[in-house]
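> Build the 3D model from these lines:
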Amino acid sequence: MPSNSATPTKSDTGQAASKQRSVQRQVDASDRAKPNGKSKSQGAMQVGARKYPEPPFPKQHHPKPGEEWAIEPAPLYDAPFWQGSKKLDGKVALVTGGDSGIGRAVAVLFAREGADVAIAYLSEDRDAETTKQAVEAEGRRCIVMRGDVARRAFCRKAVAETVKRLGGLDVLVNNAAFQVHSNDFEDLTEEHFDTTLKTNLYGYFHMAQEAVPHMRPGSAIVNTGSVTGIEGSKELIDYSMTKGGIHAFTRALSGNLIGKGIRVNAVAPGPVWTPLNPSEKEAEDVSQFGAQTPMKRPAQPEEIAPAYVFLASPQCSSYITGEILPIIGGY
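Down below sits the predicted model:
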């Protein structure tokens, strides 16, 4: 019978195996030429508008709820490179946890895009005043309201004050959070668990439910999720649980509010240099915070805030709702 040219011969397979061994020898030689057989380690990735701090950071541990003025180095929030273009012109935004961290950076960029901003915060008066001054420096109005988002009465008051004093409510940013690690599951107390859930889930629910009746078509809700809500964290079981819940809440609420013309999305950050983590982790861990990301550093708040502008502005994201946007420094 004539030979089938598609059938590999011993010569063909021998050549293929020889080629594989040749490639293997080249890689083996390359590995032997490098320390531990690995490529030379590179520093943290720096491709932003300015050089961002990278580990190791000063060892520090701050009392809850964490105050931005006490953190070293100071988180970067003012985004001096960001040029406003009226993406939120004439709108009113309410940002919970707006005194510091991501909330402060979001408030500043919202103001630069033309929004008046209301800030809800727990007890960090000095930080809240700094944020208020930063928003007003952008030429916009800012009001600050002290209270606990875990309490329905405060959420109702915060929304009512925003509408009364700023003339409406177009964007709600649910951002306030509580996070404390628990290395052993058995050590996670009911008080700890309850505090996390009441702040991170009840707070978002209460604030959204109070805000929606005041929102018009074109309004937006932006929730702060977390990479822990996607991947989980063995030391942050309660926190991971709430952040996963926030992601589900975002998707479910987005479908519920489509008929009202209100978009609902979430940002899911990885490690970000804010008061949340230096007040949560032990000093040694804080020193290396963010070092395990592919970029080998944590994000700065001003690197996360543009995502909130994008999701809040109907100019940018009119066809986006129910989405979770991870910003985690690479996979």
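
> Could you use CA atoms for every contact and neighbour count after this?
OK.

> what residues are up against I230?
With CA atoms under 8 Å, 6 or more residues apart in numbering as the criterion, the residues that contact I230 are G244.

> can you tell me which helix or strand it belongs to?
Taking DSSP states H and E as the definition, one finds I230 inside helix 228-231.

> Now do that helix: distance to the chain's middle.
Using CA atoms, centre = their mean, to the nearest Å, the distance from the centre of helix 228-231 to the centre of the chain it belongs to is 12 Å.

> The residue nearest to V149 when sequence neighbours are not counted sits in which helix or strand?
Of all residues not flanking V149 in the chain, G203 sits nearest, at 4.7 Å (CA to CA, 6 or more residues apart in numbering). Assigned by DSSP H and E, G203 falls within helix 203-211.

> Then F154?
Element membership for F154 (DSSP H and E) is helix 152-166.

> Please give the structure of this sequence too, so both can be compared:
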Amino acid sequence: MSDQDAPPNPAEQYPRPPLPEQNQPHPGSGERMRPEPDHGETSYQGSGRLTGRVALITGADSGIGRAVALAFAREGADVAFCHLPEEQGDADTTVGLVEQAGRRALSVAGDLRDEEFCASLPGRCITGLGGLDILVNNAAYQMSQPDGLTAISTGQFDRVIRTNLYGMFWLTRAALPHLRPGASVINTASVQAYKPSPHLLDYAMTKAAIVAFTQGLALQLAPEGIRVNAVAPGPVWTPLIPATMDEEKVAHFGEQSPLGRAAQPAEMAPAYVFLASTGASYITGEILNATGGTPLP
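Next up is the predicted model:
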């Protein structure tokens, strides 16, 4: 194999720390990040693995969710997704990427902390796109608190729990009556579920709960032919990072990974495609680790 044909070195494929110091108000925007995240805009090539499917993704305006929406569309799926109202500009970009892939897109603004909003999403997806085959619970909230447990206010704790757990619970419960045999539920867990960072204690708690929810729901739904899995990313370069961490942490984000850098959202999307596809038909209750080499159970 010539050097020209060799695959890229994964340790050098994307920028390594130190990164430019930066911060943004929450929820942040990928377009204002330096370097801008890669969602697979120029690299992801589909092969028809999700042709004719309809997916509903939470938090697909940017980050991992946008990369998954783009990959699903290029694999042949129509995509509905939700986002916060203040993320409309980023959501419009995701809609454009899906439509450029020749698929239909539906974006819905709202807050996953609202039970009625969560309950309405499956119906909106079915009305707008004609079905629901894949549910991706991806949206999350975190806020770094370097001063520890006593610095976590009840307000912050409530927001983290309601966004990361209540939203997932309400939406999945509302989606179940519409899911047929062959459908797939994919949750976004995290390396934090197994190796919690002290400054992300409340966030890590929710990710551990997502692992338990995934494995328990997989057992419940296996007799119905509905698979439930999760992806556990390591550090990923998304707007959540400069919007929830101080500038020094941002500059060194990802250096703890054995590969020495944070992942790009585009590097997460293939895991979701695989778990949604018929190629994973005998896989359920699995946590697919995508941590850059950090070993997890």
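
> what's the TM-score for these two chains?
The TM-score (TM-score structural alignment, normalised by the length of structure 2) is 0.93; 285 aligned residues with a CA RMSD of 1.3 Å.

> re earlier: go ahead and confirm the residue nearest to V149 of structure 1 touches A153.
No: taking contacts as CA atoms under 8 Å, G203 of structure 1 lies outside contact range of A153: 10.8 Å.

> about what we covered before: give me the stretch of structure 2 that the helix holding I230 of structure 1 matches.
Residues 192-195 of structure 2 are where helix 228-231 of structure 1 lands when matched by TM-score structural alignment.

> Can you show me the strands along the stretch 1-150 of structure 2?
For the stretch 1-150 of structure 2, the strands defined by DSSP state E, counting those that start in this stretch occupy 54-58, 78-83, 105-109, 134-137.

> Show me what counts as buried in the first one.
Spelled out, it's strand 54-58 of structure 2. Along strand 54-58 of structure 2, these residues count as buried under the neighbour rule (16 or more other CA atoms under 10 Å): 54-58.

> Could you export those to a markdown table, including columns for distance to R16 of structure 2?
A markdown table is the format used below for the buried residues of strand 54-58 of structure 2 (distance: CA to CA, whole Å):
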| residue | distance to R16 of structure 2 |
| --- | --- |
| V54 | 36 |
| A55 | 33 |
| L56 | 32 |
| I57 | 29 |
| T58 | 28 |
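
> Just the closest of those to V79 of structure 2, please.
Within the buried residues of strand 54-58 of structure 2, distances to V79 of structure 2 taken as CA to CA reach their minimum at A55, with 4.9 Å.

> got the contact list for the aligned residue in structure 1 for A67 of structure 2?
Residue-level alignment of A67 of structure 2 against structure 1, with TM-score structural alignment as criterion, gives A105. Listed by CA under 8 Å, 6+ apart, the contact set of A105 of structure 1 reads 77-79, 301-302, 305.

> count of neighbours near P213 of structure 1?
P213 of structure 1 is surrounded by 10 other residues when neighbours are defined as other CA atoms under 10 Å.

> Correct me if wrong, but it is in a strand.
No: according to DSSP: H, G, I helix; E, B strand; the rest coil, P213 of structure 1 belongs to no strand; its state is helix.

> Now do the same for it: its match in structure 2.
In structure 2, the residue paired with P213 of structure 1 is P177, using TM-score structural alignment.

> Now do the contacts for that match.
If a contact means CA under 8 Å, 6+ apart, then P177 of structure 2 has no contacts.

> quick revisit: average gap between the helix holding G203 of structure 1 and structure 2?
Between helix 203-211 of structure 1 and the aligned residues of structure 2, the post-superposition mean distance stands at 0.7 Å (mean CA distance after the TM-score superposition for structure 1).
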